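Novice: kindly generate the corresponding structure for this input.
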Amino acid sequence: MTFLDLLDDMRRRQEEILNGGGAEKLAKRRAKGLMTARDRLDALFDAATFQEMGGHVRHSARHFGMEKKDLPADGVVVGTGYVGGRMVSAFAQDFTVLGGSLGKMHAKKIVTLMEEAAKFGSPVVAFKDSAGARIQEGVDALSGYGCVFYQNVLLSGVVPQIAVVCGPCAGGASYSPALMDFIIMTRNNAYMFITGPEVIKAVTGKTVTLDEVGGADMHASVSGNVHFLAEDDADAIRIVQKLLSYLPDNNSEDPPHRPSADIALAGDDAIHALIPDDPQSPMDVRAIIARIVDTNEFLEVHRSFAENIIVGFGRVEGIVVGLVANQPEVRAGALDMDAADKAARFIRFCNCFNIPLVTLVDVPGFLPGVEQERGGIIRHGAKLLFAYASCTTPKVTVILRKAYGGSYLAMCSREMGADFVFAWPTAEIAVMGADGAVTVLYNKELKAAENPKAKARELAAAYRAEFASPYLAASHGYITDVIDPAFTRSTIALSLRKALSKREMRPPKKHGNIPL
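Specialist: As a prediction, this is how the structure comes out:
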């Protein structure tokens, strides 16, 4: 063959690879408003930066009934490119090619990409859109999944891993996203479950829908498997890009800080209007966060799950931070099992990737109840304690109002490793709330009083002033300073800037044993 013949042959082969399952299937997806695998990667990466790996890989013909099947790229598009000028490794399963099913070579391509990501220190983004294991390949397909899971674990804490579930993700396939750091799921056309409605009905006799067992809304609000809910593919990709903008490429680098040349030290009196006069009234902590972080610089994680605690990424005077805050508007901000799990997982991610933590405290305690106790609130609460105590990144805590009992410790007190602990003058730090303490300590006086309710209010006010005052905690060295709320942002900004050089040594060990 001449050079031109070889060149034509190369172009023909490339065209077949780019067409995936065929032009007709690609057109049908786009007509439904769905992106193809290559569309997703093109939208993710900066223009003309994507380089494909393994486009010519094909399945082994020895598998049952596969001898005459041609599967372009073996149903998965794999490669690297730049997102916002930073290198990212990504793959997208191609549902137009045998339903994006995973076989031996399909898995090998994914594993090779992940091995390269470990060497280059680049984040991994995975677009999940697959019918599951390729039945024709039998145990080879199962082996492939095992290899992918193993790589997920090897990369954990080394480079950020983000899964985008934008189609079916059923059975064992769902474990790979679960092993990654964040899951983004599109509201429509995406499902994730271990056993689907048909299996559930056959085993239990109960009729359920796909949305009930594997829909995006359910996973975002009930199971807690999904961290971000996206309206469609394009929205999911925007979330990926925004998330990556807060994360370092790998665990040996600092986050992408953009420190301001000068820290704004002026007070923000507008924050005063957000604080209720009545300590029993709920306060929207999202409004407080908005006054602390830079403008439009807060990306909330797990927004619809365990809403009594808020976690997310932001910047304070250009410094990337992970924020953890009690939300008094939901369950009075009390900690329960889901809230403890949500916060602990987020804290551990921040620790893996050198992200400083800012904790805003307004917590009345752990949620009481038989259901919580029987569900293991002790074990779940211990996860939160473990996460904070094992975190070596800079930690700044601000006690806004309530901080009672064990929940005071669980929200990163000085004893749990906080580098700076500040308190508003409205802070109450005590073994229990004033109302409960008065009932325990002054029960006889209340019974003898002409007006027990008025007496209880009087004693509660005295208790807050004498035994729960932030100045008492400060006098014992537990509080760095009591600050005017107007200077919360500038105080945090100064503290973060000073703590960025923090280095903390821990006893040598393989790893701690977090109570799971």
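Novice: when you work out contacts or count neighbours from here on, use the C-alpha atoms and nothing else.
Specialist: Fine.
Novice: please, where are all the helices along the stretch 51-200 of the chain?
Specialist: If DSSP state H, counting those that start in this stretch is used as the criterion, the helices of the stretch 51-200 of the chain fall at 104-120, 139-155, 175-178, 197-204.
Novice: got the buried residues for the helix or strand following the last one?
Specialist: It stands for helix 197-204. Using DSSP states H and E, the helix or strand that follows helix 197-204 in sequence is helix 210-214. By neighbour count with 16 or more other Cα atoms under 10 Å, helix 210-214 contains the buried residues 211, 213, 214.
Novice: element containing the residue nearest to the first one when sequence neighbours are not counted, please.
Specialist: Yep, that's residue 211 we're talking about. Computed as Cα to Cα, 6 or more residues apart in numbering, the closest residue to residue 211 that is not its neighbour in sequence is residue 218, at 7.1 Å. Per DSSP H and E: residue 218 is located in helix 216-218.
Novice: give me the helices and strands touching that helix, please.
Specialist: When contacts are defined as 3 or more Cα pairs under 8 Å, 6 or more residues apart in numbering; DSSP states H and E, helix 216-218 sits against helix 210-214.
Novice: one more to put side by side:
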Amino acid sequence: MSEDRTMAALIADLRARQARAREMGGADALARHRASGRLPVRERVDLLIDEGSWFEIGALALPELRTAKHVPGDAVVTGFARLDGRHVGVIGIDSSIVAGTTAPTSMRKQGRLIEIAQRNGFPIVLLCDADGGRIPDVMGWRFSHLPLDFKTFLAPTDGGPLVPRAAAVLGPSYGDSALHASTAHFVVMLRSASLALVGPSVIEPATGEKLTDEELGGPAKALAVGNAHAVADSEAEAMDAIAAFLSFLPSNSSLPAPAAPARDPAVDPARLADIVPLGAKDGYDMYRVIEAIADAGSIFPWADEWGGSVITCLARIEGQPVGLIASQPIVRAGALDADALNKEREFVDLCDTFNLPIIFLHDVPGLMVGTSAERTGILKAYEKLALRISTANVPKIGVIIRKAYGGGHFALGGRPTHPDFLFAWPSAEMGFMAPDTGVRTVYRRKIDAVRAEAGDEAAAALAAELRREWETESEPWEAAAHIALDDVIEPGETRAKLVSAIDYAWGVRAERVRP
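Specialist: Below is the predicted model:
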């Protein structure tokens, strides 16, 4: 060994290379990055993880195509850490250098991280902030040869358990970063961020459309179509949202969901009888009902801005994580459109995959109908949702609070989708159609004939009599008598009844996981 190849010299060389990798884009680039309102990627990682737990891999990676510009880590930081004491894998795009663009080496690093996390069964957190593919690194034949294997990118190749994925969109996120976000079970965006397949710089020469980042994929756009599930005002708030989301889920789908200390609900369950008005057309916020069922401080909305007539949220009841699905009467009276059905299907899949019991709260007038609903694909959305609910293996408990009509009832876990238990309040109304609409539809010719023969007053009297008969058939008593319901319960008993129903629905499985 030559004199300059001593171990001390080699260690000094290693340390110099490590220090250069930690410089990211360098002082000037980092200053510009901060001036844009964004934190450097390594500070983002520190905000997310438990202090002192960082275990990095691939720090010394470099681009396949080298230029005069030094690109530490090929513009991505990958490693493992603990988050609230649990293992996670972290991919953080370094947008302080070459705009965080993707090239073969960075893709290999990300794939390596994903493969290890999936194989060993712990969640993946994606910190997105990148302007798509890097030129010339992905030009021509190189694009087809990119080391992207969708088998390993999306799921374990050995058929092992699935792991939760959560993404924070912290800047303009296109191409690879957008793909990452599309795989995540939860996506939180900064108000200043954007998310789309490609960015404005690609769209304008391709289509002539000139757009800002916000116009293309800002939070308002991304939340409305389900590309993101929540918005944050700061990077610290975004990291807190990811930690909160993952706290409801097991590290992988083979494990039970983690329990927490039980808390009383924020609203006394005894108040439920007063929260919900008896008038079928009177509006109220279903979140007030949920606040009297779930543990205080545990409600975590999921995609509130998408398909707003149905609420999907994570929560805890007596410390146990659950998924709550409820119609929202203050949005289109709770009628379900294609967006609501698609959102619900994704949420059912999340809950069933990660072993969270599903609670359905019914106050639904039905599905949206008409040409607009059909053009948005409501029929196919309804069929896919009904099938996904039917095949879910976690406990499924339904409570009919007020009205449950037509396909809307089935879309919220009605009998044909095999709920473990189905209850109703005394205020419940059930049927294929609301009484007023049903009488007008079914008995229109009979009423018209009476009107022609005996006048408007006689027709109105007949319609009223038919409506009373319809309303009687819609009440929960005959449903309970024929075991179409498992029980009729007082509103104030709802939380306690759900606790027992979930316990018995799990049965005596060795662990509370789906078969």
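Novice: excluding its own residues, what touches the helix holding residue 218 of the first structure? List them.
Specialist: Contact partners of helix 216-218 of the first structure, identified using Cα atoms under 8 Å, 6 or more residues apart in numbering, comprise 185, 186, 187, 188, 190, 191, 192, 211, 212, 226, 229.
Novice: could you rerun that using 10 Å?
Specialist: 165-166, 184-192, 211-212, 222-226, 228-231, 304-305 (Cα atoms under 10 Å, 6 or more residues apart in numbering).
Novice: now the buried members of those residues.
Specialist: Buried positions within the contacts of helix 216-218 of the first structure, assessed by neighbour count (16+ other Cα under 10 Å), are 165-166, 184-188, 190-192, 211, 224-226, 228-230, 304-305.
Novice: how about the helices in the stretch 301-450 of the second structure?
Specialist: Going by DSSP H, counting those that start in this stretch, the stretch 301-450 of the second structure shows helices at 338-353, 371-375, 378-391, 406-411, 435-442, 444-454.
Novice: closest to residue 27 of the second structure out of the ones you listed?
Specialist: Nearest to residue 27 of the second structure, of all the helices of the stretch 301-450 of the second structure, is helix 338-353, at 42.0 Å by Cα to Cα.
Novice: could you give the residue range in the first structure aligned to that closest one?
Specialist: Helix 338-353 of the second structure corresponds to residues 337-352 of the first structure when matched by TM-score structural alignment.
Novice: of the buried residues of helix 210-214 of the first structure, just say which sits nearest to residue 32 of the first structure.
Specialist: Nearest member of the buried residues of helix 210-214 of the first structure to residue 32 of the first structure, counting by Cα to Cα, is residue 211, at 19.4 Å.
Novice: which position in the second structure pairs with the closest one?
Specialist: When the second structure is aligned by TM-score structural alignment, the residue opposite residue 211 of the first structure is residue 214.
Novice: for its match, what are its contacts?
Specialist: 172, 191, 192, 193, 194, 195, 200, 220, 221, 222.
Novice: of the residues you listed, which pair is most distant in space?
Specialist: Maximum distance among those (Cα to Cα): 17.8 Å, for 191 and 200.
Novice: mind listing the strands for the stretch 51-200 of the second structure?
Specialist: Under the criterion DSSP state E, counting those that start in this stretch, the stretch 51-200 of the second structure contains strands at 55-57, 76-83, 86-93, 124-131, 165-174, 186-190, 194-195.
Novice: tell me which of those sits most buried.
Specialist: Of the strands of the stretch 51-200 of the second structure, the one with the most neighbours on average (mean count of other Cα atoms under 10 Å) is strand 194-195, at a mean of 30.
Novice: what's the average distance of that one to the first structure?
Specialist: Mean deviation of strand 194-195 of the second structure relative to the first structure after superposition (mean Cα distance after the TM-score superposition for the first structure): 2.0 Å.
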